[in-house]
Each structure stands twice: as structure tokens, then as C-alpha cells.
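Enquirer: Got a predicted model here, sequence first, then my questions.
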Amino acid sequence: MDLLRFITCGSVDDGKSTLIGRLLYDSDSVSLDVLATLEKRQTSTGNVDLALLTDGLKAEREQGITIDVAHKYFTTPRRKFIITDAPGHVQYTRNMVTGASNADLAIVLVDARQGVVEQTRRHTLVAALLGIRHFVLAVNKMDLVGHDEAVFQQIVADYAAIADHLKLPHIVAIPVSALHGDNIVKRSRKLSWYKGPSLLEHLESVPSTADANPHEPRFQVQYVIRPQTEELHDYRGYAGRIQSGTYRKGDRVKILPSGLESVIEALEVSQQEVEAAVAPQAVVIRLRDDVDVSRGDSIVVADHAPTTTRNLEATLCWMDERPLQPGRKLLVQHHSAVVKASVSAILSKTNIQTYAHSAAESAQLNDIVRVQIKTAVPIVADSYHNNRTAGAFILVDELTGDTLAAGLIESS
């Protein structure tokens, strides 16, 4: 059984948490003790409050909104799923960025009464920037518009304009009522004019893009293992997780950014030697030669080496209350590698309403901007659109350690 990671996003009160709860509830993925608790806490209409399955924070339960990113896991006979419930308020866009970074598919919820709104556009843009290519437009609360097909078709047409602008390749539109379970797990007779799959049927059939193995081999050292024992005094291993691709014993590799070369003498997984290891396995790599390798260095197959550079062009989602100004000094954290850097220029800012790019002198909280970054030492740079894992980074305040922005490498 393969794995599909998906995120639910959209504006506040569109019903994201209820939709996830309905998926879990109707697919029999709720444990008996949790089920008993839910059935004791019904809403004023007599329905089970399904949002309680995902809204775990006390503040979320009290306000009836999602603040933090929630992850839920469930399995059907056909597939395993990891669900990310992203908050809808604009001030929590940074949480949505975190949740979408590992997703293969995005469910964009739209309230049938409200239609496409600013957060619909914002979350679709963020999901597209983060490399998600499969989208479900879930038009929710169809029961509140009398299950009217014309309402659904108008929202589909409005969203198609967004999809065309962002060049989204795979979109399926489904009318649903998360509260009553219409078209969530099973197709509903109340929406008999709709001839497509239910939401779960589509999720079970959509191709998964989670496989990291087709990409070029990438591995970054997290820890250098040098046991201080007499019997292992010659042992030197480099531990980390394979970010993408496949590594094999005997591969000729290059250490970056130094450029030194060696050969993989041994690969260890769970303290056992193996002939090959694939992403996302955690491994220890041992090299034939005694070369200088430190935490944050990359070990790549020599014939597939990426660029090393001190100049990056990147897209940022700015996450700090304080605005970003050109020239600001900060840290680029690229997985295990942490280097000093500065934002040398803000090239453009994206208008959420029109998706147009305009000049900008600064970036405010939740702005999406394109920037130039100069690093103090070279870093390994893969384009995010070629390799989602290796092409992502964060910006960190060097004094406080606060995360300032999520970044996607566009070019170097």
C-alpha cells in the first residue's frame, strides 16, 4: 500500500476540520474510546462535532477555529493517508506553509455561500509554489444552498481562472457537505446531478507524487560518527537521511562544498551493511578515503553533482512580524547546513488578488516575495521545482533563533 499526504486549506469556517473528521468517522478510522467521547458531545443540531477530531488546542475548541497544523493518519483497504489540517486565518498562513511543504495533494475548501475569497487564492498560490500539483476543489456546505448545481458550477468557473493563471495541471471539483457526509466517503443522492467520484474515491485513486527516488541522489551529513574505542578507532561514518535518489556501495561521490572526491566503501542501515539505500532512509555512509567531511556537508554522486553557489534567487513566504528590508543579515538553514547570509535585494512581491508581480521595498508578514540572497560561504543549491526536498530552506534570526521565512530556491 502506498502513502498519500494531503492538506486541507481554505478560508476560516469553510469546514476543513469537519471534513477531515467526516473522512475519519465515515471510514471507520476513529478508535472506540474517542468515538464514545465524540458521541457524548453533540452539537445543538444533534450532530457529532467532528471538528473535535482535529482541533486539539484548548483555544481552538473554545473559538471553533484551527490555529495550529494538525496531522491525522488513517488507512483504507487501498491506501494509507496522512492528513494535514491547515488554519484558515490569514495570520496563520505561515502554519499553512509548514503543512503544505510535504503534501502531494491539496484539498481547497470553498463555502458554497461565499464562493472564492482571498484565502482561497492565497492558499492555492502557496500550495502551487510549494510544488503541489494535484488539487481538489471541494465546494462545501452544499446543503445550505439547496444542493444547487448552478452555484457549484459558478464556483468551479471562478476557480478555473485561478488554476489557469497558476497553470495547475490536475484539478477535480467535488460538491460536498462535510457536516452530513454527502460525497465525502460515498456519493450522495442529494447531489444526483454530480457524476464524478466521492472525495475518498478520488483520494484512493489519484497518483502519488511522494516517491523521492527518481530525483538525483542527495544526502547531507547530520552527524560524524567517530567511536572512541580501541576496536573501532579507525571507524568514521557520516550519518543522515537520504533526501532523494539512491546510493550504492561503490558509488564515486563528491563532497560539497569542498569538491573532494571518494568512493562509498560501505552503507549501513540500522547498523547492518547494505548494498544500496534509497530516500528517505536514514543511513551511515563510510568512505574509502580519509577526507574532511563535517556536519552540513553534502555527499552526492559525482556524475550528478548540483551547483554550489553564494548567490541564490528564491521565493520567500515572510513569517515575521518585523518587515524584511534589503540588506538584513540572517542565517540560511538548508537542512543541516547553517550559513550566514543577507538579503541583497527584494525583486518583486506577489499580489494575492491578481497574482501580478510588482516592485517592493520591503516584505510584511505573510507576503510572498522573490529575493536575492548572498551567503557567506557556498551552499549546495537545487531548484525547488526539480527537487522539493533539496531545494527548500528557512531563514533564521541569528540572535533569537526565530524562523523568519520559508524559502524555495528558484535559481543560483
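Expert: Noted; the coordinates are in hand.
Enquirer: make it CA atoms for all contacts and neighbour counts henceforth
Expert: Fine.
Enquirer: Tell me which residues touch Val377, please.
Expert: 309-310, 339-340 (C-alpha atoms under 8 Å, 6 or more residues apart in numbering).
Enquirer: would you turn the residues you listed into a markdown table with secondary structure, neighbour count and distance to Gln372?
Expert: Below are these laid out as a markdown table (DSSP: H, G, I helix; E, B strand; the rest coil; neighbours: other C-alpha atoms under 10 Å; distance: C-alpha to C-alpha, whole Å):
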| residue | secondary structure | neighbour count | distance to Gln372 |
| --- | --- | --- | --- |
| Thr309 | strand | 16 | 12 |
| Arg310 | strand | 15 | 10 |
| Val339 | strand | 19 | 15 |
| Lys340 | strand | 16 | 14 |
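Enquirer: try this one next to it:
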Amino acid sequence: MGAKQVSSKSPPSKAMPVLTTDIAIIGAGVGGCIAAIALHQALGENCTITLIEKSDQAKTPQHETHQTPVKAGENLPPAAERILKKLGLYRRFISANQQGHMAQASMGMQSYWGNDQRQIVDNLSNPDGFGWQLNRSAFEKFLNECATEQGVKIHWSTTVCESIRHEEYWKCQLQTGEDRINLNAKFIIDASGRRASFARQQGAKRQALDRQVAYWATIANNTENQLSTIVTCPYGWWYSAALPNQQRVVALHTFSDLVPKNLRKNVYDFLMLARAIPQIAPLISTSVNYHGVTAANTCRMSQVAGSHWAAIGDAAVAFDPLSSQGMFNAMATAMQLSDLIKASDILNTESLPQRENQEKSIEHAYEKQIDSIWRHYLGHWQHYYQQEKRWLDQTYWRERNSFA
């Protein structure tokens, strides 16, 4: 699939400050930081890596580990330990979490799916050990610090507003506050999550398979049972999991037209629905921080790599939260792309024809890897939803089973 190399009318103005880097990574979340650290370790000190993050660093203070998580997505599956160990981060992760403010062990899941009988799946027999329930913001802060200590520069409150491929570099305009900066980068990685901001600039389109959203809240955790809980209902399914700092996440996964219109902002409607579910009601406390609604559908981009750029994590393929694989997918695709970049030696190639061949090789290999991940995920996704047969006359489950 050909790349759309021009996404602005003209190159950035020469009057602006110019920042030159080998690799620019858009998004300083889990995937972006893992990619930055992996590439630094693979390519060495002479490779310059820059992270571009739209959020404000002031909103993620040094001691956020004691605060309520404000980002959806908290499950780090056992297999993620392999990546942390490969990058030399695991011992530091354990050390930084000595007081348990960043993560706590995930004991397993109690599921009410397909019938009213509780089914328990624990992690005792998993060869990778326990997974983790995270304070997502604290974990990202930890990775930010690991990246900067390895020489990676993070530009906060910054977005890419224009981009054009010119000879050896992507030439971009960055917006940071009221200022603009020119950025020259040999390779760009889109780690911007479901926004897929750079991939969209190159003409890639989001291909959604469904319209699921999640309404979610964090509450005080007053229960001794630390197992996560999944329970289905006629209009979707509920999820809850214990988090660090005596917190708990509670989320409803459904279609927006199946619930009250004001549920997006109305915590009372959310709590009323939650308390109507027998397995969720005992978990609800009086201390509630309601976050509203977020996207929770299955989708992918029509193009995940092009001329000296590639997308990772949710910017390439976004999974249903039921899979509990979103964060791991961001980490795994970051590692896969890093390996391809290292193997190609594309950053050190001066010959334009040779560089173009290397770029096509990366694009083809990475697209093939993402296609394989996508097919594997779809098989499991469709199979699991088809196990619930009790409400096939209801809109949510009728649409879910239509994927058979």
C-alpha cells in the first residue's frame, strides 16, 4: 500500500527553530516509551530519539502515584514481564513499586459470562507468573523517567500540525503552546493511541468493526476479594478490578444508544445501573470519581506503515477491553518495530535507492506482523462473544453474534 508522503501544502518556515532527530515518536505513553527505550538500547548513543507528547507534564506530577488514576486501561498481563526484563526495567519496576502505589499483583478473574455460574481463572499456573493491575498514570510516569535517563528528550504540550517528506527527512511543524518549531526526523513512529494522529495525516483511515464504548469510574475499594470481575447483562457487560492505593475501577461496556443519553456526565445514572447488577452492587462505595465515556471498540488503521513511518499500539490496531491486551499490544508492537528498524540499518544508509528498498522492506514486514496479530485477535474476540447466548434478542448481543 503506497504512502501518502505530503500532508501539508508547503515545508515549514525556515525562520523557526529547527530540531533534528533520528527518530521522532508521537506519544509518550506506554508504547511510545517502550519504543524509545528499545531503540536507544538497540541503536546506541549516536541515535537521537525524541518523544512528542500532547499532554502537559504539569498534569502528571512527580508524586502522582498517590492519586486516583485518570487514564483508562489498567491491566498488564503476565507476558509483559518478558519485555520489561529484556529492556532491563523489571527490577527497577519492582523497586519503584515497593510501597504498592504503582501496581499490584493481578490474582485472576471471576467471570459470569454465558451463564449465572461463577467461573474463576487465576494466574497460579501461568508460566509468566502474575500480571499487574496498574495505576496507569504512575506507570507511564515511571517509563517517562526511564526514557529520559537514557537520553531520550520529551517535548510536552506539543503536537505535530504539519508534515512533509523531503529527501532524507520528515520535515514537520510542531505546535508547543503559542510557539512553533521545525522538526527534521529520519523516521516517525505514531504512538498516539486511537487518535493515530500522524497515520491520519498520511491518509490512513480508521476501520471500526463495532460501536462499543465504555462508561467508567474509579471508586474506593472496600472489598477483600481482589479478583477482577466480569458479568454480562442484556445491554452489554460490566467489569471491575482492584487497583493500587485502595482504588477500584468499574466500567460498563455497551452502545451509547442503549443507555440514558446523559450517562456520559451523570454519575447517578451510572451508579443506578451498577447497583442493579447483583455481582457489581457490593463493590460500589460512596467515594466515586466518574470519568464519563471512552472508546472501547475494535478497529484498525487502513495503513500502519509507509515511507519512513509506522504506527504502533492503538494507533495501528485497537482491541476490545475484554481482551485485556491493549497495553501489552502497545509494548509488543513497539518491540517488533524496533527490531525491524535495527535489522534494516535504514538510519545509516546514505544511498537513496537503498534507503527506499529498506523502507519498503520494513513496511512489508511490519504490515505482515500487524495482519497476523489482527487475525489472531479477531478469532478470539468473535469466539468469546459468541459464548453468551442468553440475550440474542437484545441489540447489543445480536450485533455481537453477527460477527460469526
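Expert: On my side now, so go ahead. These figures come from a predicted structure and were not determined experimentally.
Enquirer: TM between them?
Expert: Once superposed, the chains reach a TM-score of 0.22 (TM-score structural alignment, normalised by the length of structure 2), with 144 aligned residues with a C-alpha RMSD of 7.0 Å.
Enquirer: sorry, back to before: with the contacts of Val377 of structure 1 in mind, which one is nearest to Glu268 of structure 1?
Expert: Ranked by distance to Glu268 of structure 1 (C-alpha to C-alpha), these are led by Val339 at 28.8 Å.
Enquirer: Pretty sure the closest one sits against Arg310.
Expert: No. Using C-alpha atoms under 8 Å, Val339 of structure 1 is not in contact with Arg310; the gap is 10.1 Å.
Enquirer: Residues that sit against both of these two, list them.
Expert: 375-377.
Enquirer: Let me have these in JSON lines, extended by secondary structure and distance to Phe152 of structure 1.
Expert: Output for the shared contacts of Val339 and Arg310 of structure 1, formatted as JSON lines (DSSP: H, G, I helix; E, B strand; the rest coil; distance: C-alpha to C-alpha, whole Å):
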{"residue": "Thr375", "secondary structure": "strand", "distance to Phe152 of structure 1": "49"}
{"residue": "Ala376", "secondary structure": "strand", "distance to Phe152 of structure 1": "52"}
{"residue": "Val377", "secondary structure": "strand", "distance to Phe152 of structure 1": "53"}
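Enquirer: Now render those as TSV, adding distance to Thr84 of structure 1.
Expert: Shown next, in TSV, are these (distance: C-alpha to C-alpha, whole Å):
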residue	distance to Thr84 of structure 1
Thr375	33
Ala376	36
Val377	36
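Enquirer: Name the nearest of those relative to Ser262 of structure 1.
Expert: Val377 (22.4 Å).
Enquirer: so Lys72 of structure 1 touches Ile82, yeah?
Expert: Yes. The criterion here is C-alpha under 8 Å, and Lys72 of structure 1 meets it with Ile82 at 5.8 Å.
Enquirer: any idea which strand is longest in structure 2?
Expert: strand 179-190 (DSSP state E).
Enquirer: What are the boundaries of the strands in the stretch 151-300 of structure 2?
Expert: Secondary structure of the stretch 151-300 of structure 2 (DSSP state E, counting those that start in this stretch): strands at 153-155, 158-166, 169-176, 179-190, 206-208, 213-220, 228-233, 236-243, 247-254, 288-295, 299-301.
Enquirer: Nearest to Gln336 of structure 2, out of those strands?
Expert: Per C-alpha to C-alpha, nearest to Gln336 of structure 2 of the strands of the stretch 151-300 of structure 2: strand 179-190, 12.3 Å.
Enquirer: Quick check: buried residues in the closest one?
Expert: Applying a neighbour-count criterion of 16 or more other C-alpha atoms under 10 Å, one finds 180-190 buried in strand 179-190 of structure 2.
Enquirer: name the helices or strands packed onto the longest strand of structure 2?
Expert: When contacts are defined as 3 or more C-alpha pairs under 8 Å, 6 or more residues apart in numbering; DSSP states H and E, strand 179-190 of structure 2 packs onto strand 18-26, strand 169-176, helix 197-201, strand 309-311.
Enquirer: can I get those in a markdown table with mean neighbour count?
Expert: Output for those, formatted as a markdown table (neighbours: other C-alpha atoms under 10 Å):
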| stretch | mean neighbour count |
| --- | --- |
| strand 18-26 | 21 |
| strand 169-176 | 22 |
| helix 197-201 | 23 |
| strand 309-311 | 27 |
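Enquirer: would you turn those into a markdown table with distance to Tyr215 of structure 2?
Expert: Listed next are these as a markdown table, based on distance: least, C-alpha to C-alpha, whole Å:
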| stretch | distance to Tyr215 of structure 2 |
| --- | --- |
| strand 18-26 | 27 |
| strand 169-176 | 31 |
| helix 197-201 | 24 |
| strand 309-311 | 27 |
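Enquirer: which stretch among those comes nearest Ile94 of structure 2?
Expert: Across those, closest to Ile94 of structure 2 is strand 18-26 (C-alpha to C-alpha), at 26.4 Å.
Enquirer: Check which helices and strands that closest one sits against.
Expert: Against strand 18-26 of structure 2 (3+ C-alpha pairs under 8 Å, 6+ apart) you get helix 30-43, strand 49-52, strand 179-190.
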